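**Student:** Mind looking at a prediction? Sequence and model below.
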Amino acid sequence: MTVLFVVIAVVVVALVFDFTNGFHDSANAMAGPIATGALRPRTAVIIAAVLNLVGACLSTEVAKTISGGFFDESLITAPIILAGLVGAIVWNLLTWLLGLPSSSSHALFGGLIGAVVVGAGMSTVHGWVIVSKVLLPALVAPLVAGLAAVAATRIAYRISRGADRAQTDAGFKYGQAFTASLVALAHGTSDGQKTMGVITLVLIAAGLQQADTGPQWWVVLAAGLAIGLGTYSGGWRIMRTMGKGIVEIETPQGAASGAATAATILASSHLGFGLSTTHVSTGSILGSGVGREGAEVRWGVARRMVFAWLLTLPAAGLVGGLSALVAEQGTVGVVGLLVLLTAACAVIYGFSRRHRIDHQNVTDSAEVMVFASASGRSYSTARQRDDADHDHGSPSSRTGAGSR
């Protein structure tokens, strides 16, 4: 009965992670179309949610890599997997609060690695698989996507040179909506499978499924629904950073970056790589900014994002390792860890309500506020000031970078 309780707890927490993965990464596909007006915010997340669900059901190669490749599953226990998921969820929520598009995939891998090292020993981790399937793609894929986006953006502007601007924008908006939909589908084929792999791993560890077997049908369906619902919830804080914070996106470069992102993710998913869709999407957006003449790329924002990327594996691993120390204290430890996770989620959510970002104000600014300012000005006061600036045609309203 105790084993079954822990397994159920792991499955539920894994689906919670999948939900956070959905809203954390929804910006990867839809930040560009929302920023340019190619799609309305609510329409965009509905499309992304449906395509994430569909994509999650199309392939299981990444899931098989996680459930049977990263670790010696004969030494993995359900409490260890639970601890790894806690590390991933906490890091996901912290970076979402700050509006940083870090990798949900690397948060999951880091949390699991930290928990496995503490709970089962370093020898349990298959280091070469992690290097070849996670670390090397993390370095190569954003560069490949970025270079592809540079080339595609320059081609897009070249073929539209001299054409009517209104007609060109209208055409590229359709193209941007199409490529964004491809990214959403690709995200489902990649990230949707990671939770399937975790659930399969815990079922194998608990003796409820044979080793070296893929996800069961109900696991595929549950993971697909969880990531789809998470995507539908929006993840507006990160969407603001991706759509406004890195570079002001125009429709031609938005269509180009979306095409580069989708092609890179779909290819890696087919090969079973545990790729970060966030890294790829960010690389494409940066590449599209480099590819458009006169574009202002905010390299300071990009540096903060890279710093968050570098921290993701060790930070999630640290939380996962500490969580493993708690989870391995039997049923009391598992219950205590669930209580701590719930409390952490509540605190982070409470901070996010102090400066709310939703579908109504996601394109208002490039900034994501977390704490109230020292002067005590409320969000509504700042919003009224920005509205007044807009009425008078201020530079901040034209660039969308008014301060909050």
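**Tutor:** Looks like it arrived, so ask away.

**Student:** all contacts plus neighbour counts: C-alpha atoms, from now on.
**Tutor:** Noted.

**Student:** What count of nearby residues applies to the closest residue to residue 50 other than its chain neighbours?
**Tutor:** Nearest residue to residue 50 in three dimensions, chain neighbours excluded: residue 228, at 6.2 Å (Cα to Cα, 6 or more residues apart in numbering). Around residue 228 sit 32 other residues, with neighbours defined as other Cα atoms under 10 Å.

**Student:** check which helix or strand covers residue 228.
**Tutor:** Assigning secondary structure by DSSP states H and E places residue 228 in helix 217-232.

**Student:** one more structure, for comparison:
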Amino acid sequence: MGSGTLLLVLVIVTALAFDFTNGFHDTANAMATSVATGALTPRVAVTVAGVLNLAGAFLSVKVAETISGGIVDDSKISLEMIFAGLSGAVLWNLLTWYLGLPSSSTYALLGGLIGAVWTGAGRAAVNMGEVNEKVLVPALASPVIACVVAVSATRLAYGITRRAARDTSERGYRVGQVGSASLVALAHGTNDAQKTMGVITLALVSAGVLGAGSGPPWWVVLMAGLAISLGTYAGGWRIIRTMGRKLTAIAPAQGFAAETSAATVILASTHLGFALSTTQVCTGSILGAGLGHGRADVRWKVAGRIAVSWVLTLPAAALLGSLSASAADRGGLGVALVATVTAACATLLAVLARRRPVTPDNVNAPPIEEVRSSVPQHQSP
């Protein structure tokens, strides 16, 4: 096996590793509210999400084509740059997962690629017009749109059932959440799995295996779908807790409204080929569900931390991608160094996470601040 083939295999494996982290990082997108309201048990939720993510991967390739042929000039990039960009994205995904922050896997990937390509091939290799139109504008607009839609949907949901008994209403919306959460999982597969397809296709074009402008082969679609599906089944419990418990209190009607709103925005964007952040859409819809039922339901400190992670994701991943590209550009030893550092950091974060694990058994435990607020405060006489 030649060095070029070996590097191509390494890039594909790293892309699938990113896809796996994307899966468990973004499980919360589809299932956080359903787990929080008890509509689905944690294990059933991630199983359903995993299966539907796989199915969604086969429904469209428009986003994959945006990644493979629109964001960067595929004639000017190398496998080393793609590997460096993926390494930066994986590191940022794992860091934010450890911190329990629902940051964007999409913008981690795009940031890593942009930083690596900018460093390795120059600014001209990055199509800034395409970045602005299909990355930055959706990044700003999608969570706001999802939030507004969810506010309206939440008020409508409560309005429709205002005369119904509370138990009856909640039971009905829990049943509805099974369908709405499933729709979000399917939508997630149509958008997020395609990003890895696009990166692998970009690598195959760069290696001369495919011609410029080619779409993803069937085996790439299958592998990307399986990787994100398995990652989803692994369950990103830390982020599920943040989105389902820490951001806002979620009742079944709110969960149904949030999931329906998110699925609508994601599917519309997939149809248009926008590589938006499903995490931002789903977080925006959950925030909207909280606002739709009263401003006091939203924990703004948590929302602020999430917003900061959103702002930092693209430049931070770009910086990591740029640093990785600088090292990988030095040849085989540089690539080996980047691979070693990435693996070491991933191992360290996994070890640290085991010290304070979040599992299916404690994912619905009340946030610390909620527990503290429920403890009576003793006042001195």
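**Tutor:** Yep, that arrived. Bear in mind the structure is a predicted one, so any value in this text is a computation, not a measurement.

**Student:** Report the mean deviation for the one helix or strand residue 5 of the first structure maps to after fitting onto the second structure.
**Tutor:** In this assignment (DSSP H and E), residue 5 of the first structure forms part of helix 2-36. After superposition onto the second structure, helix 2-36 of the first structure lies on average 0.3 Å away from the residues it aligns with, using mean Cα distance after the TM-score superposition for the first structure.

**Student:** quick one on the thing from earlier: work out the gap between the helix holding residue 228 of the first structure and the centre of the chain.
**Tutor:** Its chain's C-alpha centre lies 15 Å from the corresponding centre of helix 217-232 of the first structure when counted by Cα atoms, centre = their mean, to the nearest Å.

**Student:** by contact count, what packs against it?
**Tutor:** In terms of contacts (3 or more Cα pairs under 8 Å, 6 or more residues apart in numbering; DSSP states H and E), helix 217-232 of the first structure is packed against helix 2-36, helix 41-56, helix 165-205.

**Student:** so which of those comes closest to residue 299 of the first structure?
**Tutor:** With distances scored as Cα to Cα, the stretch of those nearest to residue 299 of the first structure is helix 2-36 (17.8 Å).

**Student:** Next up, identify which helix or strand residue 278 of the first structure is on.
**Tutor:** Taking DSSP H and E as the definition, residue 278 of the first structure sits inside helix 277-291.

**Student:** likewise residue 326 of the first structure?
**Tutor:** helix 299-327.

**Student:** roughly how far out does that helix sit from the chain middle?
**Tutor:** The mean C-alpha position of helix 299-327 of the first structure is separated from the chain mean by 14 Å, Cα atoms, centre = their mean.

**Student:** State the next helix or strand along the chain beyond that helix.
**Tutor:** Under the assignment DSSP H and E, the closest C-terminal helix or strand after helix 299-327 of the first structure is helix 330-352.

**Student:** Can you check which part of the second structure that following helix sits on?
**Tutor:** Under TM-score structural alignment, the alignment places helix 330-352 of the first structure onto residues 331-353 of the second structure.

**Student:** Please state the offset of the matching stretch from the chain centre?
**Tutor:** Taking Cα atoms, centre = their mean, the mean C-alpha location of stretch 331-353 of the second structure is offset from the chain mean by 22 Å.

**Student:** quick one: contacts of that stretch?
**Tutor:** Identification of contacts with stretch 331-353 of the second structure by Cα atoms under 8 Å, 6 or more residues apart in numbering yields 80, 84, 87, 90, 91, 94, 95, 98, 324, 327, 328, 329.

**Student:** Kindly recompute the last result at 6 Å.
**Tutor:** 327, 328 (Cα atoms under 6 Å, 6 or more residues apart in numbering).

**Student:** residues of that stretch that come out buried?
**Tutor:** Neighbour counts over stretch 331-353 of the second structure (16 or more other Cα atoms under 10 Å) mark 334, 335, 337, 338, 339, 342, 346, 349, 350 as buried.

**Student:** swap in stretch 44-56 of the second structure?
**Tutor:** Under 16+ other Cα under 10 Å, the buried positions of stretch 44-56 of the second structure are 45, 46, 47, 48, 49, 50, 51, 52, 53, 54, 55, 56.

**Student:** Specify which member of these is nearest to residue 316 of the second structure.
**Tutor:** The closest of the buried residues of stretch 44-56 of the second structure to residue 316 of the second structure turns out to be residue 53 (Cα to Cα; 27.2 Å).

**Student:** show me what contacts the closest one?
**Tutor:** Contacts for residue 53 of the second structure were tallied using Cα under 6 Å, 6+ apart; they are 185, 186, 189, 229.
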